[in-house]
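# Mind folding the following:
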Amino acid sequence: MPGFRVSADLMDQLVTAASQLVDRKDFGLYVGQHVEPLGNTALKWSIVLSGSPAAALQRMANFSTLIDSRVSVEVQAVGNHHVLERLPPVDLLYRGVDPLYEDFVASGLVALIQNLLPDGARHSAVELTQSKPDDPDPWTACFGENITWSAPTFKVWWDTSLLRQQRVNSNEKLARAHDVLARQQLTAQKAAAWKQRVEWLLIAELRRGAITQKTIAKALKVEVRTLQRNLKAEDTCFQELLTGVRKSHALSQLSYNVPIAQIGSELGYKDPSAFSNAFKLWFGVSPRNYSDAIQVSMP
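This next block holds a predicted model:
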């Protein structure tokens, strides 16, 4: 969908949930290298159309807090290099960037800028805040040999002469036009309806077990009463949204012939009969009858 991107909080949770399923310590690297980090957004085109890689880096720094409120990025010239640094969070309550999320951001950033550099050119060095893993080979394959572990902050270094090279297919006029659209898109996303933000989090948290207003409020960095008040202002409530997400998940899983007991467990029901009763209350039929009807109607 043009202009669509999920929030950084939700992306963090989706990557975390997926990493637990595949059980790979280097999963963040894989996602960062294979998932388009900015989607088909105005910001992506603003960066791609930048006159030089240096201009693209500066744009990313300018938009960093709108992309992710937890992240503040600064680009500086140091000697004959440019360095992008993720500054420590201002909010001391924030837990900091975990290795998985750092890998995801770092590998995605390196891949994005590398696409703007001349053929064969790449960054000079990477500094990661995480400890050196037992098997560093996946990180070496992604970032090269020049990695500093347990650094105070996350940094990526590039040779300044590479970053200042003008790009053949650049168009700064269009890039600036996309800057305006990008700011509008990102600002609108940060002000997204509470209902939508809660639904995104519920979907991401669904398979983790019991979901409470407290866990969702914590993820949104607000008090439970604030969450309740904002949802009430949009004529809904937490339980209504949770039920809606559970309904959608149940129907989707049944259409794929997932065992009923498994679906109930995913939705937080310890007893399969409790899920069956809830499903019948929602739709007027048991999940077994619904599943049978779906299978019969399939071509």
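
# Every contact and neighbour count from this point should use C-alpha atoms.
Noted.

# list the buried ones in stretch 149-162?
Phe154, Lys155, Val156, Trp157, Trp158, Asp159, Thr160, Leu162 (16 or more other CA atoms under 10 Å).

# Going along the chain, name the strands of the stretch 101-250 of the chain.
Using DSSP state E, counting those that start in this stretch, the strands assigned to the stretch 101-250 of the chain run over residues 125-127, 147-148, 154-159.

# Quick check: which of these is nearest to Val78?
strand 154-159 (9.3 Å; CA to CA).

# helices or strands up against that closest one?
strand 81-87, strand 125-127 (3 or more CA pairs under 8 Å, 6 or more residues apart in numbering; DSSP states H and E).

# hmm, back to that, what's the closest of the buried residues of stretch 149-162 to Ala191?
Phe154 (28.1 Å).

# quick one: the closest one from Ile113, how far?
The spacing between Phe154 and Ile113, counted by CA to CA, to the nearest Å, is 16 Å.

# Repeat that for Ile260.
46 Å.

# before we move on, what about Ala175?
16 Å.

# cool, and Glu36?
12 Å.

# Also Asn80?
18 Å.

# Just say helix, strand or coil for Val6.
Here Val6 is coil, with the state taken from DSSP: H, G, I helix; E, B strand; the rest coil.

# ok, Ala175 and Ile113, which is more surrounded?
Ala175 (23 against 19; other CA atoms under 10 Å).

# Skipping adjacent residues, who's closest to that one in space?
Closest residue in space to Ala175, ignoring its immediate chain neighbours: Ser46 at 4.2 Å, by CA to CA, 6 or more residues apart in numbering.

# residues near the one you found, how many?
So Ser46, with other CA under 10 Å, has 27 neighbours.

# my read: it touches Asp179, true?
Yes. Using CA atoms under 8 Å, Ser46 is in contact with Asp179, at 5.8 Å.

# to compare against the first, here's another:
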Amino acid sequence: MREHESMIAPEYSTIGPIGTVIAQTLQAEGIDPAPLFSKAGIDVTGLSDPRVRMPADSFKKLLELIEETSSDPAIGLTIARFIHPTTFYSLGIAMYCSDTLGQYLDRFIKYYRVVTTNNRLEGKVDADGIYHLRAISSTNQTFPGSREDGIASFVTTILRLALHHELPLISVKLARPTPTGVEGLYEKFFRCSIEFNAEHTELAFQADMLEEELTSANPELAEMYEQLTIEYLDKIDRLDFPSRVTNELIRLLPTGVSAKEKVAEALNISTRTLYNKLEASGTTYRQVLDTTRQQLAEQYIHQGIPIYEIAYLIGFSDTANFSRAFKKWAGVSPMGYRNSILSETQD
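All right, here's what the predicted structure looks like:
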């Protein structure tokens, strides 16, 4: 059986105020941000609202446009100049009020989805007592190098802000190609050795730094803003949950599995919770299943995959059942849909 790439993906996103930071960066470079944001499909006027999220596709397009427009090959490093604790809504304040740098990073890693769901953070101490903070992509998309620069630079900047002094980095790894025409800019910013073309973007420093107490510590404020962060993520989860179900269905359908019990198991929740979460999102399991199957079927038909194989790939036991279901969804049989595509391409 051939492997087929699915173009359906979960709704990955980045918090709106990051867009404001990028707009400020562009303005400082003498670039009008409005046309670039417009071409990327992002409304620049509402980005200061943390309830606004920039979809991954639009964010990727924005970064591509910025790299094409800017004369600065390391513009991703410049973004960090405009980062401040409130950029990340309540999370930034909860972090800033943490007792130690370790607690600060624990909160950052745990609630990083506030910032973006395009990647996740992972922190580990190795046998030599070195702490590695790593950004791991959550999508199959390849983002421009400026994203990796931006991640590493803004994380370095907020750690320096928390400490109120230099963060002695041991090394920085960047999951991007080696840029040209930068002549030591990266080493100057991070003040350590840089490795390009890495598997993941990563900062490394001595683990004993985690014990350093923060002068901005305020346990009561930290707890209050952490609760606001939890409530914010609950809202995101309600909006994104159908996409998570879709993602599991895409993975399971080619194996012939579409049972709600298996999807719930993959999401580490009960079937009842699956139903309740979908209901809270304004949909049902059947609606998500049918929509996923229809979108995949249409995609595979466009790719020229045989109808019998499509039936298998989206979890039907035979072509007849698939054809009946597809006609119910699209108002036409799979062959009729394919013929209409061929007619359009010939016109």
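
# Work out the TM-score between the chains.
Scored against TM-score structural alignment, normalised by the length of structure 1, the superposed chains reach a TM-score of 0.56; 195 aligned residues with a CA RMSD of 3.0 Å.

# which residues in structure 1 does stretch 313-320 of structure 2 match up with?
Stretch 313-320 of structure 2 lines up with nothing in structure 1 when matched by TM-score structural alignment.

# still on that earlier bit, so the residue nearest to Ala175 of structure 1 lies in a helix, does it not?
Yes. Residue state for Ser46 of structure 1 (three-state DSSP) corresponds to a helix.

# Give me the distance between it and Glu74 of structure 1.
18 Å.

# Could you do Ala233 of structure 1 as well?
As judged by CA to CA, Ala233 of structure 1 and Glu74 of structure 1 stand 38 Å apart.

# could I get the helices and strands packed on strand 154-159 of structure 1 as a markdown table with distance to Leu100 of structure 1 and mean neighbour count?
Shown next, in a markdown table, are these (distance: least, CA to CA, whole Å; neighbours: other CA atoms under 10 Å):
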| stretch | distance to Leu100 of structure 1 | mean neighbour count |
| --- | --- | --- |
| strand 81-87 | 15 | 19 |
| strand 125-127 | 15 | 20 |
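
# Distance to Ser64 of structure 1 for the ones you listed - can I get that in a markdown table?
A markdown table is the format used below for those (distance: least, CA to CA, whole Å):
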| stretch | distance to Ser64 of structure 1 |
| --- | --- |
| strand 81-87 | 9 |
| strand 125-127 | 19 |
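
# and of those strands, who's closest to Gln196 of structure 1?
strand 81-87 (28.7 Å).

# ok and the closest one relative to strand 154-159, angle-wise?
170 degrees (axes from the mean of the first three to the mean of the last three CA atoms, to 10 degrees).

# Output the residue interval of structure 2 matched by strand 81-87 of structure 1.
Under TM-score structural alignment, the match for strand 81-87 of structure 1 is residues 130-136.

# on average, how far is that stretch from the matching bit in structure 1?
Comparison of stretch 130-136 of structure 2 with structure 1 after fitting gives an average deviation of 1.5 Å (mean CA distance after the TM-score superposition for structure 1).

# What's Gln262 of structure 1 aligned with over in structure 2?
Checking TM-score structural alignment: Gln262 of structure 1 goes with nothing.

# ok, now Ser64 of structure 1?
In structure 2, Ser64 of structure 1 lands on Tyr112 (TM-score structural alignment).

# so that match sits right up against Asp106, yeah?
No. The pair Tyr112 of structure 2 / Asp106 is not scored as a contact, 9.7 Å apart, by CA under 8 Å.

# Just give me the neighbour total for the residue lying closest to Phe88 of structure 2 once chain neighbours are set aside.
With CA to CA, 6+ apart as the criterion, Phe88 of structure 2 has its nearest non-adjacent residue at 5.9 Å, and that residue is Val115. Per other CA under 10 Å, the neighbour tally for Val115 of structure 2 reads 23.

# go on, Val48 of structure 1?
Val48 of structure 1: 23 neighbours (other CA under 10 Å).

# Just give me the match in structure 2 for it.
In structure 2, Val48 of structure 1 lands on Tyr96 (TM-score structural alignment).

# just Trp157 of structure 1 next, same as before
Trp157 of structure 1 maps onto Ala204 in structure 2, by TM-score structural alignment.

# which residue packs closest to its match, ignoring adjacent ones?
Ala204 of structure 2's closest residue in space is His132 (CA to CA, 6+ apart), at 4.6 Å.

# Does anything pack onto the lengthiest helix in structure 2? Which helices or strands?
Longest helix of structure 2, by residue count under DSSP state H: helix 219-252. Applying 3+ CA pairs under 8 Å, 6+ apart, one finds that helix 219-252 of structure 2 contacts helix 90-96, helix 260-266, helix 271-280, helix 285-302.

# A helix includes Glu74 of structure 1, no?
No. In this structure, Glu74 of structure 1 is strand, not part of a helix, as judged by three-state DSSP.

# Surely Ala94 of structure 2 touches Glu226?
Yes. Taking contacts as CA under 8 Å, Ala94 of structure 2 lies within contact range of Glu226: 5.5 Å.

# follow-up on the earlier one: can you give me the neighbour number for the match of Ser64 of structure 1?
By other CA under 10 Å, the residues close to Tyr112 of structure 2 number 19.

# Distance-wise, check it relative to Asp49 of structure 2.
From Tyr112 of structure 2 to Asp49 of structure 2 the distance is 17 Å (CA to CA).

# now do Ile301 of structure 2
40 Å.

# out of those two, which sits in the busier spot?
Under the criterion of other CA under 10 Å, the comparison of Ile301 of structure 2 against Asp49 puts Ile301 first, with 19 against 14.

# Now that that one has come up, it's in contact with Ile307, right?
Yes. Look at Ile301 of structure 2 against Ile307 with CA under 8 Å: they come within range, at 7.5 Å.
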